[in-house]
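3D, please:
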Amino acid sequence: MAFPLLPGSEQNGQSRPAPRRGLRVVLLGAVATAALTGALTTGFVSPHSAVAETAAPIAAQAPSASPVSFADVVDHVRDAVVSVKVKITETADASDDDDDNSDSPRPGQIPRLQPGDPLERFFKRFGQPGMPHPGGPGKPHSAQAQGSGFIISSDGYVVTNNHVVEKATEVTLTTDEGKTLHATVVGTDKKTDLALLKIKEDGSYPHVKFSSATPRVGDWVIAVGNPFGLGGTVTAGIVSARGRDIGAGPYDDFLQIDAPVNRGNSGGPTFNTLGDVVGVNTAIFSPSGGSVGIGFAIPSETAQSIIASLKDKGAVARGWIGVQIQPVTDEIADSLGLKSSKGALVADAQDNSPAKEAGIKSGDVILGVNGERVDGPRDLAKKVAALGPGKKADLLYWHDGAEKTVAVKLGSLPDEKEAAKPAALQDNSALAGLGLKLAPASSVQGAGNDGVVVADIDPEGSAAQKGLRVGDLILEAGGRAVSKPSEIAAIIADAKKDGRKAVLLRVKSGEGTRFVAVATNPAS
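Coordinates of the predicted model:
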């Protein structure tokens, strides 16, 4: 059974999960359904200016021993924590109700009701999934979402999650005392799920500050927020782990905490016992929809730099070298003559990219950036993104059995619209659907010059079910000799357009040469 990370913001009392990826879990929900999509850094951007602090931040004294009570800390911080409510305008889509052509409800969805059912009017009134929206299909309608946030400066800057305020047409904040304030969205960053708001009303507001110390596993933490729309709520626990990758994006670096957080806690702060913010609550891992003691928070060191960039420019700029990378398996390391599996294998270098211009090629392994060794693809992406566009970086890489160094001038990470444009790398969706990652045989030492090597494979993917394994050499696809992954992807795509259900691969392995039929539409 897959246990989803359930949304932390609520819309009309109902949260919808975001698309699944990575560990088969879902990030905390979107403002009324917007999901966090993966891409770059968890805040490794040098701030150009500090977030405004015109008054002494709220802080409590550290206890001399494990606290008997958190009441003093809570008294110091609770006035800076707010409930965030947003209004958005959506267009009802028939696919919301009928996309699965099934009468079975999706998780969190009510069963379909027959016309005249006594419950029909109740659910229609509250806009539940599975019921027609007022005004009919395709008509714009208002929706609400809610979460949590916290004030970080006396002049009223507020931190929350991007998915809480994404697509918002109106944002209101409610303080612990019940006062309602209006706010504008200064900037958002989908890649780290962070957003910065500014209170419209003038005034000097109670606020908290980010911690300058990294919490240790086992340290006490306190989560404050607005679970289930109940209002200010406090829970306590410990830091369970650091550096968690939950499949939210290529730069996951979450704190795992066991302080109970639930729907509506999204964007709320996690404090240490000094009253400093050590994390921004973002996701939970749960089979039931409620807390089971596994929550995830964006670390303060990530949030600080992202928020500073949002305040300064309204957006976050990240460095980019333009390579598609993948982990180095033990088999790949051995075939390339590497002593360890650390580093990032370049599956392809994009045309006109900084890496391509510097001579980085498919089959090279990037080992370090500016003298710091790279553990894997995620670590490389963080380091490059942190440097920012226009900066120079010395890349240490493995090429033809030897280490080399090259200077690269970093570009700017393309936005999502640019990244979605057709390109050689985007042509390989067919391979991703099969659960395959391929590399030209010529780039893998000992594989020869003909064919394409299976560099990595999803053990649950359709290709693995057909018997393909890491290290297999694909010589032909659809009766044609191949030497590049893109050629196989193109052949599969053409076969799909022609209505064929499968493509025949000629595969060479340790057991000999054989043919394997792979589906052109693995999901079907």
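
could you use CA atoms for every contact and neighbour count after this?
Noted.

that's a strand at A308, yeah?
No. Assigned with DSSP: H, G, I helix; E, B strand; the rest coil, A308 falls outside any strand and is helix.

look up how far G187 lies from it.
A308 sits 10 Å away from G187, going by C-alpha to C-alpha, to the nearest Å.

what's the answer for Q426, then?
Taking C-alpha to C-alpha, one finds Q426 at 29 Å from G187.

between these two, which has more neighbouring residues?
G187 (20 against 13; other C-alpha atoms under 10 Å).

test my guess that that one contacts A168.
No. Look at G187 against A168 with C-alpha atoms under 8 Å: they stay out of range, at 12.0 Å.

the structure of the following sequence is requested for comparison with the preceding one:
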Amino acid sequence: MSSLKSSFYSLLALLLLGQAVVAQASLPDFTELVEEAAPAVVNISTRQKIPERVAGAGELAIPDLEGLPPIFREFFERNIPQVPRAPNGGRQREAQSLGSGFIISADGYVLTNNHVVAGADEIIVRLPDRSELEARLIGADPRSDVALLKVEGKDLPTVRLGKSEDLKVGEWVLAIGSPFGFDHSVTAGIVSAKGRSLPNESYVPFIQTDVAINPGNSGGPLFNLAGEVVGINSQIFTRSGGFMGLSFAIPMSVAMDVAEQLKADGKVSRGWLGVVIQEVNKDLAESFGLDKPAGALVAQVLEGGPAAKGGLLVGDVILSIDGKPIVMSGDLPHLVGRLKPGSEAELDVVRDGSRKQLALTIGALPEDGEALAGATGPGVERSSNRLGVKVVELSAEQKKGLDLKGGVVISEVLDGPAALIGLRPGDVITHLNNQAIDSAKTFTQVAQELPKNRSVSMRVLRQGRASFITFKLAE
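As a prediction, the model looks like this:
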């Protein structure tokens, strides 16, 4: 019996050992990739000279160390950075940053993040052999967070560029960079998602990974298993200041398009529709007659913009552009931004529950967007209704200021559905239940005919920004 037990345990041990060997064999070996690619990955440091301001209220003044007892002078020298003297005898301080980058051409073009070099007076690129080269900023694009640098050199080591669009979720990827200044640190993980939209980052469909990225990795390359760069490590999601499992990289297709424009023109031009959009949730999908939540809902059309000239209307739901589907509203800016200004685009939209094709000419994204200024004031006609709001008509001056042909402004919110959905005095209502509101009288009529126990949409302007909200009226 003991020999039987012994044989059983021996067999079990062999099986477990075999599984471990198979598991180990299935894990990728990154050593050759790192040996080949690492020479082209660089450390980037910057210096920015900032004149010292006179310390005011709430600011800490740096003390004069002269005349202090030795024990106090030693404390201040150790804990407070010394401020260099400016040429005029005043004081100046240096702001320093540290990041990563990679060489994309043998004659010295380097890619990194814009936030690594923004505002720098001096940019130093350090190669793996510890040699340092001063870099010149060719151009930077804050919207994509890409910067192109140039160092003087010949036959410099370069990375191989890959196609980020060929990446698959679950695929192994590797990062090389300088987290916290530790040069050429290597971390690996998998692609967690593609096409991620981040707040205030409308023009980059980020690659999400679980590769460990920390401060100093910014601007460094993200490699696939073939040793090709597929992205630039740019951001992390963190509550602690360090890595928490969510890293985001700029796709190489986006980065190279930006780099080529910066090299040729020193700036980047992007396509523009001239609309404000929002996500389509379940209730909005029901309200607009969609089978499922998808697309980008047009909440605002800017007067004189490409969308207005092409016939796009408030309340249209854009389902695709040039045949490329819009699953989430954040997909639209990515796709439009890649189009060349002046090019033609075909949009598939849902309007009043029916599919419609629109052809329009893409415009150029303005340098600085301007929000519409909201305004409220006394109207001519007043109305109350079952929604629990009092509204007044917009004056001609308000309509002109808001670029509106109609609409009503909320003067008072009473107890009722309006209070529950968060409406406020000063909100401007332009559409209710997919119908344009041109007067207080129209608003009252539409409100009286609202269906019960079904999602109803309302378009509201608050501080100049438009959005659709949904609600249901109970029996």
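
report the TM-score for the pair.
The TM-score (TM-score structural alignment, normalised by the length of the second structure) is 0.69; 378 aligned residues with a C-alpha RMSD of 3.9 Å.

how far away is A92 of the first structure from A349 of the first structure?
With distances taken as C-alpha to C-alpha, A92 of the first structure is found 41 Å from A349 of the first structure.

same question, V278 of the first structure
37 Å.

again, but for K139 of the first structure
45 Å.

more neighbours: the two, which one.
Taking neighbours as other C-alpha under 10 Å, K139 of the first structure and A349 compare with A349 leading, 24 against 12.

which parts of the stretch 151-300 of the second structure are helices?
252-265, 282-287 (DSSP state H, counting those that start in this stretch).

centroid residue for the second structure?
E201 (1.9 Å; C-alpha atoms, centre = their mean).

tell me the residue in the first structure aligned with that residue.
Under the alignment (TM-score structural alignment), E201 of the second structure maps onto G249 of the first structure.

how near is that match to R378 of the first structure?
Using C-alpha to C-alpha, G249 of the first structure is found at 9 Å from R378 of the first structure.

which residues does the residue nearest to the centre of the second structure contact?
R143, S144 (C-alpha atoms under 8 Å, 6 or more residues apart in numbering).

distance of it relative to A474 of the second structure?
39 Å.

go on, L461 of the second structure?
Using C-alpha to C-alpha, we find L461 of the second structure at a distance of 25 Å from A474 of the second structure.

which one of the two has more residues nearby?
In this view L461 of the second structure and A474 are compared by other C-alpha under 10 Å, and L461 has more residues nearby, 21 against 9.

so that one sits against V428, correct?
Yes. Using C-alpha under 8 Å, L461 of the second structure is in contact with V428, at 4.9 Å.

which residues in the stretch 101-250 of the second structure form strands?
109-113, 122-126, 132-134, 136-141, 146-150, 160-161, 172-177, 185-198, 201-209, 221-223, 228-236, 247-251 (DSSP state E, counting those that start in this stretch).

out of those, which is closest to K282 of the second structure?
Nearest of the strands of the stretch 101-250 of the second structure to K282 of the second structure, taken as C-alpha to C-alpha: strand 185-198 at 19.8 Å.

residues contacting the aligned partner of Q48 of the second structure in the first structure?
Using TM-score structural alignment, the partner of Q48 of the second structure in the first structure is I88. By C-alpha under 8 Å, 6+ apart, I88 of the first structure lies in contact with A32, S142, A143, Q144, A145, K167, A168, T169, E170.

quick one: I88 of the first structure is in a strand?
Yes. Going by three-state DSSP, the assignment for I88 of the first structure places it inside a strand.

distance check, the spatially closest residue to it that is not a sequence neighbour against G264 of the first structure.
With C-alpha to C-alpha, 6 or more residues apart in numbering as the criterion, I88 of the first structure has its nearest non-adjacent residue at 4.8 Å, and that residue is A168. From A168 of the first structure over to G264 of the first structure the distance is 16 Å, taken as C-alpha to C-alpha.

looking at these two, which one has more neighbours?
More neighbours surround G264 than the other of A168 of the first structure and G264, with 32 against 20 (other C-alpha under 10 Å).

I'd say the more buried one and N161 touch.
No. Contact criterion C-alpha under 8 Å: G264 of the first structure and N161 do not qualify, at 10.8 Å.

start and end residues in the first structure for stretch 276-293 of the second structure, please.
Under TM-score structural alignment, the match for stretch 276-293 of the second structure is residues 324-341.

so what would you say the end-to-end distance of the matching stretch is?
Stretch 324-341 of the first structure: ends 17 Å apart by C-alpha to C-alpha.

may I see the buried residues of it?
I325, Q326, P327, V328, T329, I332, A333, L336, G337, L338, S341 (16 or more other C-alpha atoms under 10 Å).

ok, now which ones touch the first one?
Shown here is I325 of the first structure, whose contacts under the criterion C-alpha under 8 Å, 6+ apart are A344, L345, V346, A347, D348, P377.

let's go with 7 Å and repeat that
A344, L345, V346, A347, P377 (C-alpha atoms under 7 Å, 6 or more residues apart in numbering).

nearest to P227 of the first structure, of these?
The closest of these, once distances to P227 of the first structure are taken by C-alpha to C-alpha, is P377, at 35.4 Å.

quick one: what's aligned to the closest one in the second structure?
P377 of the first structure maps onto S329 in the second structure, by TM-score structural alignment.

look up the closest residue to that match, ignoring the ones flanking it.
Counting by C-alpha to C-alpha, 6+ apart, S329 of the second structure lies nearest to A296, which is 4.2 Å off, once chain neighbours are set aside.

gap between that neighbour and I138 of the second structure?
Per C-alpha to C-alpha, A296 of the second structure is found 36 Å from I138 of the second structure.

thinking again about what came up before, do you know how far the match of E201 of the second structure is from L425 of the first structure?
Taking C-alpha to C-alpha, one finds G249 of the first structure at 18 Å from L425 of the first structure.

can you confirm K496 of the first structure is in a helix?
Yes. Membership of K496 of the first structure in a helix is supported by three-state DSSP.
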